[in-house]
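Student: sequence and predicted structure, then a few things I'm wondering about:
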Amino acid sequence: MSTDVAVVEKTLETIWTEILGDLAEDQKDATFFEAGGESISATRIVSRIEEELDIEIEVGDIFEEDPNLESLIRIVKARAAG
């Protein structure tokens, strides 16, 4: 499991951007749903996190929390630490 903070943050930023697309500068803090996220994109994000970081989160974490990228990073770091 890669718990290096910089690696986790960069990997999550890449996953978020590749799945949800580049956001305009004024939308950088958009939540998952504000960025156009839906069930298939949540599933893809969760799968990529597990594949690339070996950290498990649930699709429900995304639906219940509706995180922006920064919040998602906190969720993943908490799971990695726990």
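Tutor: That came in fine, so what should we check first? Residues are numbered from 1 along each chain as shown.

Student: contacts and neighbour counts: CA atoms only from here.
Tutor: OK.

Student: just the buried positions in the helix or strand harbouring Val76, please.
Tutor: In this assignment (DSSP states H and E), Val76 forms part of helix 69-81. Neighbour-count burial for helix 69-81, counted by 16 or more other C-alpha atoms under 10 Å, picks out 69, 71-73, 75-77, 80.

Student: next, the one to line up against it:
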Amino acid sequence: MTGNDGDSDHVTRILHAATQGREGKAVLCDRCDMPLIFTGRERATSVQTPMVVITGHCPNAECSDDGSPHRHPEE
């Protein structure tokens, strides 16, 4: 598996989450089923347009969020 495949998977998961959010469906943590919180930040790149990095994290302090990507349930 190449780095590009991982990037593509990340983009697919973010787009899936955005679609679910637009449809009024919460994207849930795969560990504890709490709704994820999505945050975005800009990261400078060598091109003119900065890259926006969107990450999802679980607000549940008891959920052992080790930084690995959350899986978004397929419906």
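Tutor: Right, received. Where do you want to start? Note that this is a predicted model, so its numbers are computed, not measured.

Student: care to give me the TM-score?
Tutor: A TM-score of 0.32 describes the superposed chains when it is computed by TM-score structural alignment, normalised by the length of structure 2; 51 aligned residues with a C-alpha RMSD of 4.5 Å.

Student: tell me which of the buried residues of helix 69-81 of structure 1 is nearest to Leu12 of structure 1?
Tutor: Ile73 (6.8 Å; C-alpha to C-alpha).

Student: neighbours of the closest residue to that closest one other than its chain neighbours, how many?
Tutor: Using C-alpha to C-alpha, 6 or more residues apart in numbering and skipping residues adjacent in sequence, the residue nearest Ile73 of structure 1 is Glu9, 6.3 Å away. By the criterion of other C-alpha atoms under 10 Å, Glu9 of structure 1 has 19 neighbours.

Student: what about Glu9 of structure 1, which helix or strand?
Tutor: With DSSP H and E as criterion, Glu9 of structure 1 is part of helix 5-20.

Student: quick check: angle from the following helix or strand past that helix to helix 69-81?
Tutor: Going down the chain from helix 5-20 of structure 1, the next helix or strand is helix 39-53, by DSSP H and E. Per axes from the mean of the first three to the mean of the last three C-alpha atoms, to 10 degrees, the angle that helix 39-53 of structure 1 makes with helix 69-81 is 50 degrees.

Student: what residues of the helix or strand that comes right after helix 39-53 of structure 1 count as buried?
Tutor: Heading C-terminal from helix 39-53 of structure 1, the first helix or strand you meet, by DSSP H and E, is helix 59-65. By 16+ other C-alpha under 10 Å, the buried positions in helix 59-65 of structure 1 come out as 59, 62.
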